[in-house]
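*Asks:* Task: produce atomic coordinates for the following.
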Amino acid sequence: MPLTLDTYRLLGRSGLRVSPLALGTATFGTEWGWGAGEEESRRLFDRYIEQGGNFIDTAATYTEGSSERLLGTFAHGRRESLVLATKYSTLRRPGDPNSGGPHRKNLFASVESSLRRLNTDYIDLLYLHVWDFTTPVEEILRGLDDLVRQGKVLYVAMSNVPAWQISRMQAIADLRGWAPLVALQIEYSLIERTGERDLIPMAREMGLGVVPYSPLGGGLLTGKYSRADLTGADPAPGESNRKSFNAALGMLTERNLGIVDAVKEVALEAGHTPAQVGLAWTLRNPAVTAPVIGARTLTQLEHNLGALDVDLTPAHRARLDEAGAIEPGIPHALLAGDHLRRATRGDLTIQPRG
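*Replies:* Okay, here's the model as predicted:
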């Protein structure tokens, strides 16, 4: 059945209600050489809110701080009805070693800066943006808990962190009575499914809602790339440099274009665009709470919101699942095999929980 932005979902093991598509605002501001200016950003924000959306995603360093500043202006008068999520840990001042990282000093300074730019006295959801393998987890968790107790942050979460570290942190938070983690933001799409090995099962077990970014696989699932792009040729004058960016990341591969072919076939049969089908696959995944969608124009946003109307048939879903399937790896493949099943269960039939 079709979804709407006001068909709210609970975020992880919290009572927080969020829209099934979050509005990503890394495109708010033009400091990075692309994106939307203030007027167009306002249109994107207003349209998302008008449709019932309430979940807004930003970060301390998106467009050099312009994303948060614009959101602070746009949210005026309706702040309480919004769920504002921001992130900390990326370097805020080049050359200053303590203006980046997940440690306590940067955590508190980054949050204070975000509060000023967002023109608010609290952040609904704060992510640790990027793990850097330097700060003890107890320091991170205690700092996050202190901010929650102060009322400056309501919920805490992780982004781009190894699964074993997150599960460890959740256990420590539970044992010490600190603020629990409620969300996990990772890259996840038909193109990038390696999170299915450990991160997504861990999130389900530990009570974290999954909020995927790049649900269109860096734009590949829009269907605008072809095998001619495998040559890696530079874009023509005036052409978007996204092609070169994707090529540098290793996104333009025969395997990925094969997935795009399957998406195009399903889109044709379903009467939707490839982008809408690609988004719908992630949106309808029971392991996912809310994919983050970004847009530079109102037309792009409207198009992406059309994914809410896509209800994939079981046959379509199976075809897409097969096209983007990954090897489960060790130990998952071994544990799922018949040999170990017989070794641990014999001929017994044991019903799983739930």
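*Asks:* rest of the way, CA atoms for contacts and neighbours
*Replies:* Will do.
*Asks:* the strands in the stretch 101-250 of the chain, which residues?
*Replies:* For the stretch 101-250 of the chain, strands defined by DSSP state E, counting those that start in this stretch occupy the ranges 123-128, 153-159, 181-185, 209-210.
*Asks:* list the helices and strands the first one packs on?
*Replies:* Think strand 123-128. The contact analysis (3 or more CA pairs under 8 Å, 6 or more residues apart in numbering; DSSP states H and E) places strand 123-128 against strand 83-88, strand 153-159.
*Asks:* contacts for stretch 36-51?
*Replies:* By CA atoms under 8 Å, 6 or more residues apart in numbering, the residues outside stretch 36-51 that reach it are 4-6, 23, 27-30, 54, 70, 74, 295-298, 301.
*Asks:* next up, for comparison:
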Amino acid sequence: MSTRRQFIGQSALLAGSALLGSSWTSLAAAASEDEMLTRTIPSSGERVPAIGMGTSGSFEITQGSPEYTALKEVLKRFFDAGATIIDTAPTYSNAEDILGLLLDDAGLRPKAFIATKLSGVSGREQGLKQFQRSLQSLRTDKVELLQVHNLGDWKTQLAVARELQKQGKVKYTGITHYLDSAHDQLADVVQETKPDFLQINYSVTNRGAERRLFPMAQDLGIAVLANRNFNDGKLFNQVKGKSLPAWASELGITSWAQMFLKFCLSHEAVTAVIPATGKPDRQSDNLKAGFGPLLSAAQKQEVIKLVG
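*Replies:* Next comes the predicted model:
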């Protein structure tokens, strides 16, 4: 439910829309200055914060190391900002172990929306065993989202995920991929199975999901997690030496990272973005993208030209 401040802020934005040429869609999706943007999971109506985080690479570190200490602050800032979704996988080396330990030590598990995966396994028994190992690593008895990673043995593993969902060990089920080349196959599977979530790559320079996957997700009522929002860091090289557009400050954008994340969130099909970082300052920067107005269609096109 919107707060009074959100209502006032959005009303002010609407009043100025005729002058700015912003669309109703962009304005209606705007977040307030002090509350993070949330989006609805269509299958349940539950609202979740639009800025999440990944763990690939950033959580594959050694317990007790300087990187481990930094992750404590990364998580603190994450939850303090109102974020909840953390995406991980049993095939991300020891990321689940590190995440589980950090959440447990800080008493943060109740605040987390954990999204893990069935990854690199074949057959029902392997899927069930891997999930049990994930629960042990994550130090929990259930997870919010269990995804079939990269369409691996997807028919069997999605059935496993749904079996666990019926048992109350999983709240939502999903299917993932991270490559443009898999979009058509992923769309076919999503059309057939209608999971609660799909996860796919989406960024300023990789917009293939807009063609078929995003419209399908909206039509079928499927939540979307967008990964590779910075295109594995390549986007920053493409804007090196370039200034942000003059209008960026009007949206509260002070960095290219915020711009890239807001770009993704400006598509209404996207439920949340999940950038990974092990650095507290970068986490704070990423989180700022969840506050304030989103980009209009014209602003998105300008960013595409700037980056391209």
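*Asks:* ok so, going back, could the strands of the stretch 101-250 of the first structure be laid out in JSON lines, adding distance to residue 62 of the first structure and mean neighbour count?
*Replies:* Formatted as JSON lines, the strands of the stretch 101-250 of the first structure follow (distance: least, CA to CA, whole Å; neighbours: other CA atoms under 10 Å):
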{"stretch": "strand 123-128", "distance to residue 62 of the first structure": "14", "mean neighbour count": "24"}
{"stretch": "strand 153-159", "distance to residue 62 of the first structure": "15", "mean neighbour count": "22"}
{"stretch": "strand 181-185", "distance to residue 62 of the first structure": "16", "mean neighbour count": "27"}
{"stretch": "strand 209-210", "distance to residue 62 of the first structure": "21", "mean neighbour count": "26"}
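*Asks:* how about a markdown table for the ones you listed, with distance to residue 345 of the first structure added?
*Replies:* Formatted as a markdown table, those follow (distance: least, CA to CA, whole Å):
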| stretch | distance to residue 345 of the first structure |
| --- | --- |
| strand 123-128 | 41 |
| strand 153-159 | 37 |
| strand 181-185 | 34 |
| strand 209-210 | 32 |
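*Asks:* I'd like the helices and strands packed on strand 123-128 of the first structure as TSV, with distance to residue 129 of the first structure appended.
*Replies:* Converted to TSV, those look like this (distance: least, CA to CA, whole Å):
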stretch	distance to residue 129 of the first structure
strand 83-88	5
strand 153-159	5
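*Asks:* Residue 103 of the first structure is nearest to which of those strands?
*Replies:* Judged by CA to CA, the one of these that comes nearest to residue 103 of the first structure is strand 83-88, at 10.0 Å.
*Asks:* now the angle between strand 123-128 and the closest one, please.
*Replies:* Strand 83-88 of the first structure runs at 30 degrees relative to strand 123-128, counting by axes from the mean of the first three to the mean of the last three CA atoms, to 10 degrees.
*Asks:* what span of the second structure lines up against strand 83-88 of the first structure?
*Replies:* Taking TM-score structural alignment as the measure, the second structure aligns residues 113-118 with strand 83-88 of the first structure.
*Asks:* returning to what we had before: got a winner among the contacts of stretch 36-51 of the first structure for most neighbours?
*Replies:* residue 28 (31 neighbours; other CA atoms under 10 Å).
*Asks:* With adjacent residues omitted, what lies nearest to the counterpart of that residue in the second structure?
*Replies:* The alignment partner of residue 28 of the first structure in the second structure, by TM-score structural alignment, is residue 59. Closest residue in space to residue 59 of the second structure, ignoring its immediate chain neighbours: residue 95 at 4.7 Å, by CA to CA, 6 or more residues apart in numbering.
*Asks:* and the nearest residue to residue 20 of the first structure once chain neighbours are set aside, how many neighbours does it have?
*Replies:* Leaving aside its chain neighbours, residue 20 of the first structure sits nearest to residue 290 (4.5 Å; criterion: CA to CA, 6+ apart). Counted by other CA under 10 Å, the residues lying close to residue 290 of the first structure total 27.
*Asks:* Residue 290 of the first structure maps to what in the second structure?
*Replies:* Using TM-score structural alignment, residue 290 of the first structure sits opposite residue 272 in the second structure.
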